[in-house]
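Asker: output the structure for:
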Amino acid sequence: MKPHVLFTSLLCSVVLTATSPLSAQNQLAKPSFVFGDLLPDAPELAARGSSGVGVRTLKLIHAGQVDVLHPKDGKAPLYDRTLTVEVWYPARIPAGKAELVTYDEVMGSANDPKRPLIPFTFQGRALRDADPDPGTGKYPLVIVSHGYLGSRLMFSYLTENLASKGYVVVSIDHAESTYRDAAGFPSTLLNRATDDLFVLNEVAKRSEKGTGSFLSGLLDANNTALVGYSMGGYGVLNAAGAGYSPQAVKLFGQMTSGSTALQTRSTGAPELTASQDPRVKAVVAFAPWGMERGVWDADGLAGLKLPTLFIAGSKDDISGYEKGIKAIYDGAVNADRYMLTYLNARHNVAPNPPPVESLQPGLPLDEYMRYSEPAWNERRINNINQHFVTAFLGMQLKKMDYGKYFDLKENDAAGPWTGFKPRTSVGLEMRHAKP
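Answerer: Reported below is the predicted structural model:
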């Protein structure tokens, strides 16, 4: 048997045949490994919290948006954007029910005949449609935004983990930017930040008492964080106040035969100023895109004033590092900001590990490379992200005393970082700068 076939067979066996330790009475089937589970060397805050996790799917309609992909008579018409969102939340798990869910995902790229869509499933540790657990008070809100291309499900290791720690987590499928509906890049350039802020408004409405939504009374939208990866990072920085540069507006116009729609999200635009939402308290930006393409400049980055955690790979070949992500970090001079760097990692410092199905022979290499890091174990990256995002959001949204997890030397030359087991913080760097 070929090595990759043997590996696939063994991993499938591990995932599908184990039984649950949670219910000895009925021995409910439960996989022994799910994305986000801990490796032995996981740092301290990577472990799940004490809450059960529920998950539900919502469809939201963002009406009357500019359709830059289908101009008519030289003008962009308006259209309704359908945004599918996945919501993870603290939940009551009934006796006899396994905290287990199957997610439906695809590989490939819509409208690319060389990469047809291939459905697959993977499992997570949540219960579909479980009753919410109101706990002792309202939970902070976390909104998650994927890359181009991507999906709302590609960070389940993190979204489930945060929900178990007392957050309501809403991850967006950005229309025209997912594997299933990939379309022109200008849509992603224009709509990321406005999608994020729209979803915040819609979730806030559903959280009000008397709405009949499962979110009613469950969350505090006035205590929100935005989390984005790649183009999602590009969007959350803008939603949080960083204006796009004149060069970005010019580039957008060249891509759209003269559209000026991106002007509304540029530095100094009244629309950008009016859209700044005081309910957003913090930002996590994984590998944010755009600096090497002139999307950001000093004036625009000065508009970011919220506490921000940047997470990057030092060999990022999509967003760039020294002249890309690190330059954004350096330029955000008005933000209390941190930057975690994975040395020798490339761009994939945010998603789940590669699915088993991506190992099939004959598939385009990109199906595997969308998730994998050549020099890192993706499960280890996931555990480290769980640790630091937990610490950061704990400080910013829950006012927890987690500062010690960031009060670190730039690297571990002087000894292991706080929260890490001996010898396990190698290959990481942490920076911190204040306004």
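Asker: only C-alpha atoms from now on, for both contacts and neighbour counts.
Answerer: Fine.
Asker: measure how buried the closest residue in space to R128 that isn't next to it in sequence is and give me the count.
Answerer: Spatial nearest neighbour of R128, chain neighbours left out: V55 (4.9 Å); criterion: C-alpha to C-alpha, 6 or more residues apart in numbering. Residues within reach of V55, counting by other C-alpha atoms under 10 Å, total 25.
Asker: one more: K404?
Answerer: Neighbourhood size, K404 [other C-alpha under 10 Å]: 11.
Asker: dump the residue contacts of the closest residue in space to it that isn't next to it in sequence.
Answerer: Distance criterion C-alpha to C-alpha, 6+ apart; nearest residue to K404, sequence neighbours excluded, is T418 at 6.9 Å. T418 sits next to 404-405, 408 when contact means C-alpha atoms under 8 Å, 6 or more residues apart in numbering.
Asker: all strands of the stretch 251-400 of the chain, in order?
Answerer: Counting by DSSP state E, counting those that start in this stretch, the stretch 251-400 of the chain has strands at residues 280-286, 308-313, 337-342.
Asker: G233: which element?
Answerer: helix 231-239 (DSSP states H and E).
Asker: what angle separates that helix from strand 280-286?
Answerer: Relative orientation of helix 231-239 versus strand 280-286 (axes from the mean of the first three to the mean of the last three C-alpha atoms, to 10 degrees): 150 degrees.
Asker: which elements pack onto helix 231-239?
Answerer: strand 139-145, helix 185-207, strand 219-229, strand 280-286 (3 or more C-alpha pairs under 8 Å, 6 or more residues apart in numbering; DSSP states H and E).
Asker: please give the structure of this sequence too, so both can be compared:
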Amino acid sequence: MDKFTAIDRITPYAPELALQQGCSIGVRATMLTLEDQPDVQTGAAAGATRQLPLEIWYPAAPDTPQGGTYDTLLRCGERRAILRGRACRDAPAATGITAPLIVISHGYPGNRFLMVHLAESLARQGYVVAACDHTGSTYDNQSDFGITLLHRPLDQRGVVDGMAAMNGDLGALVDCSSVGVIGYSMGGYGALITGGAGLTTAAVDFSRAPPARLLARHMAGSDTHEASMDPRIKAIMPIGPWGNLYGMWDATGLAGLRVPTLIMAGTADHVSDYEAMRGIFEGATGVERHLLSFAQAGHNAAAPYPAAPESYAVSDTLGWAPFEHYADPVWDTVVMNNIAQHYAAAFFGVHLNGNTGMRAYLGDDFKGFKDGTTAGLRMESLQAI
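Answerer: This next block holds a predicted model:
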């Protein structure tokens, strides 16, 4: 395979914060083990073990050479592609600094590389970024949907705990007292729960929910949901978050969200439904929140990396081209990636690093954008009541 798909492209239209070169970055792979987890197959509330492949991007030593590749499975679960970025595999971590943690959580299905463009961009901005394969929700292991509903927030918190327990140079670098979560689609569903938005009784009884009312542990007002709230989580960025269309939250649940939130959504998203995502934005009355809308973009707005050439041909398994999992019919993917990188830098700069100067980039005047490059974008903000 001699083709590469670049995931670090910056277009001439890119807004200011996406243009910043930042620091040298490295990447490492490891395996995260989560013990005493619930088991959807048996209905047991505890006792199972989950293995999550984990990729970690981080600021590297200043003299680290840049450039590397990622060998990734595509949506069809059969073909592979080689992605090319800037991170150097297994490079020594930067010393003498600490870096806030950002967890990236993919959709159903997906894998840890789906938002690699954001991972590399944020690592260059000085964050440690960790993304796992959510077992049972990947391209080659797309299991019962109840596994995704139950485990997505548990996995996200498990990644935080795993990173906090890390030793060596990465353990010295990462600051797990200040954590952000980015979630796409079902990852966005998980991020909302992780951020405090407890589920409804209707969610627990949903036709695709796990058995034995296992989902009740995430229900708004329950002792288990309240006990799971992690003060280390300071902000979340759901992209195309799934769930509100299907009654996963009500007014009480959304009002329980307790960390600043930036939602990104396509107005033509027929998976998560744009009006349902607006409902999350409007209903999360207890926190500062923002909604960045991409006019006429679908469910793939902003999150996935640019479609690899290997994804273009129709898959016999799917009956459609995997390309459709990554691309948007209206928007250029790289343009959207750069916009997402810009806003992620601003949002987490404010809420993880305390950089109040970054707040100016979150207004509706599109600070940092070149003239003529904001057509089709809408930025709205609401404060806590």
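Asker: care to give me the TM-score?
Answerer: Scored against TM-score structural alignment, normalised by the length of structure 2, the superposed chains reach a TM-score of 0.94; 379 aligned residues with a C-alpha RMSD of 1.8 Å.
Asker: quick revisit: please tabulate the helices and strands packed on helix 231-239 of structure 1 in CSV, including the columns mean neighbour count and distance to V236 of structure 1.
Answerer: Below are these laid out as CSV (neighbours: other C-alpha atoms under 10 Å; distance: least, C-alpha to C-alpha, whole Å):
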stretch, mean neighbour count, distance to V236 of structure 1
strand 139-145, 26, 8
helix 185-207, 20, 6
strand 219-229, 24, 6
strand 280-286, 26, 7
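Asker: would a markdown table of those with distance to T256 of structure 1 be doable?
Answerer: Output for those, formatted as a markdown table (distance: least, C-alpha to C-alpha, whole Å):
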| stretch | distance to T256 of structure 1 |
| --- | --- |
| strand 139-145 | 24 |
| helix 185-207 | 7 |
| strand 219-229 | 24 |
| strand 280-286 | 27 |
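Asker: out of those, which is closest to T264 of structure 1?
Answerer: helix 185-207 (9.3 Å; C-alpha to C-alpha).
Asker: that closest one - contacts with which helices or strands?
Answerer: When contacts are defined as 3+ C-alpha pairs under 8 Å, 6+ apart, helix 185-207 of structure 1 packs onto strand 52-66, strand 139-145, strand 219-229, helix 231-239, helix 246-255.
Asker: at 10 Å instead, please
Answerer: Packed against helix 185-207 of structure 1 by the contact rule (3 or more C-alpha pairs under 10 Å, 6 or more residues apart in numbering; DSSP states H and E) you find strand 52-66, strand 78-92, strand 139-145, strand 168-173, strand 219-229, helix 231-239, helix 246-255, helix 270-275.
Asker: tell me which of these sits nearest to D181 of structure 1.
Answerer: strand 168-173 (9.8 Å).
Asker: what does the closest one correspond to over in structure 2?
Answerer: Per TM-score structural alignment, the counterpart of strand 168-173 of structure 1 in structure 2 is residues 128-133.
Asker: out of the helices and strands packed on helix 185-207 of structure 1, which comes closest to Y179 of structure 1?
Answerer: Using C-alpha to C-alpha, the nearest of those to Y179 of structure 1 is strand 168-173, at 9.6 Å.
Asker: that closest one vs strand 139-145, what angle?
Answerer: Computed by the same axes, to 10 degrees, the angle between strand 168-173 of structure 1 and strand 139-145 is 20 degrees.
Asker: how close does strand 168-173 of structure 1 sit to structure 2?
Answerer: With mean C-alpha distance after the TM-score superposition for structure 1, strand 168-173 of structure 1 departs from structure 2 by a mean of 0.6 Å once superposed.
Asker: what packs against that strand?
Answerer: strand 52-66, strand 78-92, strand 139-145, helix 156-164, helix 185-207, strand 219-229.
Asker: of all the ones you listed, which one is nearest G108 of structure 1?
Answerer: Comparing these by C-alpha to C-alpha, helix 185-207 comes nearest, at 16.7 Å.
Asker: any idea how far the closest one is from the middle of the chain?
Answerer: Between the centre of helix 185-207 of structure 1 and the centre of its chain there are 14 Å (C-alpha atoms, centre = their mean, to the nearest Å).
Asker: angle of that helix against helix 246-255?
Answerer: Orientation of helix 185-207 of structure 1 against helix 246-255 (the same axes, to 10 degrees) gives an angle of 110 degrees.
Asker: tell me what angle helix 185-207 of structure 1 forms with strand 219-229.
Answerer: Using the same axes, to 10 degrees: helix 185-207 of structure 1 against strand 219-229 is 160 degrees.
Asker: relative to T418 of structure 1, how far out is G36 of structure 1?
Answerer: 21 Å (C-alpha to C-alpha, to the nearest Å).
Asker: could you dump the strands of the stretch 251-400 of structure 1 to JSON lines with distance to G253 of structure 1?
Answerer: Listed next are the strands of the stretch 251-400 of structure 1 as JSON lines, based on distance: least, C-alpha to C-alpha, whole Å:
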{"stretch": "strand 280-286", "distance to G253 of structure 1": "26"}
{"stretch": "strand 308-313", "distance to G253 of structure 1": "29"}
{"stretch": "strand 337-342", "distance to G253 of structure 1": "32"}
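Asker: what lines up against A282 of structure 1 once you look at structure 2?
Answerer: By TM-score structural alignment, A282 of structure 1 lines up with A235.
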